[in-house]
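Participant: Got a predicted structure plus its sequence, pasted below:
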Amino acid sequence: MADLYADYAALAAAETEGVDYSRTATAPAGATWAAIAIHGGGIEGGSGEIAREVSGAGSRMAYYEFAGLKSSGNSDLHITSTNFDEPQAMALVGGVRRCLSFHGYTGTAGVPVTAIGGLDTVLVARVTAALTRAGFTVTDAPSEIAGTDPDNICNQTTSSAGVQLELSRAQRDAFFPGGENTAAVRNSGARTEEFYRYASAIRAALMGRGLIAISAINASRYCLLPAPAADVDLMATVSTDALAAGGGHFLALVARYADGNNMYLARLDFTTAQAVVLTIRKRLAGTETSLGQHTTGLTHTAGGRVAVRLQVAGSALKAKAWADGSAEPAGWQVETTDTDLTAAGEIGMRTILSSANSNTLPVTASWGDFTTLGSPQSMVVTRSVNGIVKAHGAWTDLSLTHPMRAAL
């Protein structure tokens, strides 16, 4: 069926933004990847949700969604990919090198499948392989939804190539409890394990993974880069290729690294009992101490990936860990404070085997999805009228009010 509107200008002239449709465009500084859904909301339900999750709602990579908000008739808002010229979307995609464009199609009833296409053939192959490894069915998209037209928005990148993923109705329905792909369920935030597993597979294809072969016990291996600020919020996923024997596998995110003797760490301990223990640690003048600990309840398996997050803001240190492919816990699992290390230094990862470890060497650690989620900031609010100064803690809400003055 032909689209009701030939382009965005025609749609905007007839429909009301905020009532009939919404636009969301956000990107971290320097973003080179984008996840977009130009038929989100009720147009092709589930496409916007998966684009949002893959991108971290714009924290991991650029994110765009055009969403239908109508109670019915959202198909009227469909503009085909080769004609979709909404300015925010064009600017966002035009500023990145690689783009994933998520869509929905009907497909065969009850058959979850992803039909993939686009001009970025290298990334098409990587995404296909990642989804297949994760247990999803992927096919080459038929010509009518192949995403190979140069005018397709997914191909408007700086490399003139992108990837288009067409998810069957059954695949999108599987993202929501009970297969209820309705506005109420989508807006509730309820998602299935399959939803998070799908997004994790996509991110693995995008972000890539690095392997560290640990050929000696009690010897640290670091991957570091300059920190953007002293206050950072870091996340990564990691696995090892063997169960711990004799002593544990220790894998940590690192912040405020000055040298090998001074740093903060959020460390995962893969124990010989196959437990996963999270600790926040401080290494100061060569002495390492634990500042807080949490037993996650996760079971370590060879190749099983665990996500870990570390936030450092002023003197506040927070960390959490969860199974990659599942929902991130809402709260922090370990929280503490420390004032010994204040300089930005470097950020990154540390990998080490316990001095008691007896695994056959090398043990290979696989790090991936390393992301800086933004730098928390602290502020000082000064009321110029009476000179009161109040410190503002990182990640706490801030509001400014002015007393009303009325003449009597």
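Facilitator: Great, that's in hand.
Participant: can we go C-alpha only for contacts and neighbour counts from here?
Facilitator: Noted.
Participant: is it true that Leu119 touches Asn155?
Facilitator: Yes. Using Cα atoms under 8 Å, Leu119 is in contact with Asn155, at 6.8 Å.
Participant: how about the helices in the protein?
Facilitator: 8-14, 47-55, 87-94, 121-133, 169-173, 183-188, 193-207 (DSSP state H).
Participant: Against Val93, how distant is Asn155?
Facilitator: 8 Å (Cα to Cα, to the nearest Å).
Participant: for Arg305, same thing?
Facilitator: 31 Å.
Participant: Mind checking which of the two has more residues around it?
Facilitator: Using other Cα atoms under 10 Å as the criterion, Arg305 and Val93 rank with Val93 on top: 28 against 20.
Participant: can I assume Trp33 is in contact with Arg98?
Facilitator: Yes. Contact criterion Cα under 8 Å: Trp33 and Arg98 qualify, at 4.9 Å.
Participant: put this beside the first:
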Amino acid sequence: MPDLYASYTDLAAHQVEGTDYERRTVPVTGATWASIAIHGGAIEAGSGEVARAIGAGLMNHYEFAGIMPSNNFDTLHVTSTNFDEPIAQGIVTGSRRCLSCHGYTGTTGLAETSIGGLDTATGARVQAALRAAGFRVISAAQEINGSDPLNICNKTTISAGVQLEMSTALRESFFPGGDTSRTMRDSGQRTTTFNAYVAAVRTAFGQGQVSQGSINVSRWATVPASLPDADIVAAMGTDKLATGGSHFLHLVGRYQDASNNYLARIAFNTDQTVTLTLRKRLAGTETLLATAASTSSLIHAAGRLFWVRFRIAGSTLQAKIWQDGGSEPTPWSVTATDASLTAAGAIGTRSILSSSNTNTLPVVASYAGFQQLAPQSFAVTRAVNGITKTHAAGAAVNVAHPAIIAL
């Protein structure tokens, strides 16, 4: 059945805000991502609550909420490609990434999620995180796959977003007794299923920032890994162009301590070039193992993120790099062989500014989507800022805390 109104503009001309619907926002200072629910309230009950919980402290939140006594869906539903509400448009177009939460009927009686949108890399991480947490994820049907560039979730600065469609049975499982009424939703009562679902999605969207207030000081964020081999990936960037000396951001494997570990390092140089190297730290001495061929297409800019994938298998170390919003390349950018460190240790990140760096401090390093790609069990302890989390085997691991860490 077609929508009653062809756009929010049309809807607003006929319905009464505060009586029929509400527009709700929760801003997060410094956030560059958005979590939205344009069919919140009683339109697609539960979608707004999920979007708000996922975004809490991490993303700017927007919800268009139906509050009519009945017929909210039939009256207030405006399809994603036609949703022209100006606050939502402003939040999404100013965001690098967007998660748009929706509800749909789904397979009768099954709690399931369909994932769509043009940000397929992030969508794949969400899918992997949900499945690792025990949730059923299926391929999105064409009518809800979020592939239209005009879909509001795709109007980000990278022209791509993630559309999360949750079945009725799944959304009912989020509330005690399956009660999705406004009274229950407004009560704040949630089930353990709700909390597990939100936590899983947040690991895929997790972003951490490390505030570097001094030069030539390493900031480490690590989690123990039970196996020596690792295959990890994260997006990383800094908030300023490098002056005087480079910004160095790393993925870390087989971390025994700050003096003994393997590193995949990207250098953001003063001429805006980006250099990827493999390195080892042994007894406090850092040694270059291999350097990737320079790539003119990789140009550093303030706030721009670059994905790095770092694999350690036996004595073979490999890394690759690509710009956020692009596709992961098939070949590895750089490979090295070294057998100095063989024991399991930890995985994580390292941030450091060159001793010659002259930026106005702090320089803020951002890490997004940190994930262990190969199945592995973790007993997760954040050693740097005291955050402790536990993750199941094969789950995505978000190393950096979503708030700014001043170290």
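Facilitator: That came through fine. The structure displayed is predicted, hence computed values, not measured ones.
Participant: Thr337 of the first structure: neighbour count?
Facilitator: 14.
Participant: wait, Ala141 of the second structure
Facilitator: Neighbours around Ala141 of the second structure, by other Cα under 10 Å: 11.
Participant: any idea how far Lys280 of the second structure is from it?
Facilitator: From Ala141 of the second structure to Lys280 of the second structure the distance is 47 Å (Cα to Cα).
Participant: Then Thr203 of the second structure?
Facilitator: Taken as Cα to Cα, the span from Thr203 of the second structure to Lys280 of the second structure is 28 Å.
Participant: now swap in Leu288 of the second structure and tell me
Facilitator: 7 Å.
Participant: which one of the two has more residues nearby?
Facilitator: Higher neighbour count among Leu288 of the second structure and Lys280: Lys280, with 23 against 13, using other Cα under 10 Å.
Participant: count of residues packed around Met168 of the second structure?
Facilitator: Not Met; residue 168 of the second structure is Thr. Counted with other Cα under 10 Å, Thr168 of the second structure comes out at 24.
Participant: Nearest residue to it in space, please, no chain neighbours.
Facilitator: Nearest residue to Thr168 of the second structure in three dimensions, chain neighbours excluded: Thr105, at 5.1 Å (Cα to Cα, 6 or more residues apart in numbering).
Participant: Now check the first structure for the residue matching that neighbour.
Facilitator: Using TM-score structural alignment, the equivalent of Thr105 of the second structure in the first structure is Thr106.
Participant: Give the residues shared as contacts by Asn155 and Val93 of the first structure.
Facilitator: Common neighbours of Asn155 of the first structure and Val93, counting by Cα atoms under 8 Å, 6 or more residues apart in numbering, are Cys99.
Participant: Now do the strands in the stretch 301-408 of the first structure.
Facilitator: 306-313, 316-323, 334-337, 346-353, 363-372, 379-382, 389-392 (DSSP state E, counting those that start in this stretch).
Participant: In this structure Gly348 of the first structure contacts Val232, no?
Facilitator: No. Using Cα under 8 Å, Gly348 of the first structure makes no contact with Val232, being 11.1 Å away.
Participant: re earlier: more crowded one of Leu119 and Asn155 of the first structure?
Facilitator: Taking other Cα under 10 Å, Leu119 of the first structure and Asn155 do not tie; Asn155 has more neighbours (29 against 21).
Participant: how close does the more buried one sit to Ala130 of the first structure?
Facilitator: For Asn155 of the first structure, the distance to Ala130 of the first structure - Cα to Cα - is 21 Å.
Participant: Since that was my last question, I'll sign off now.
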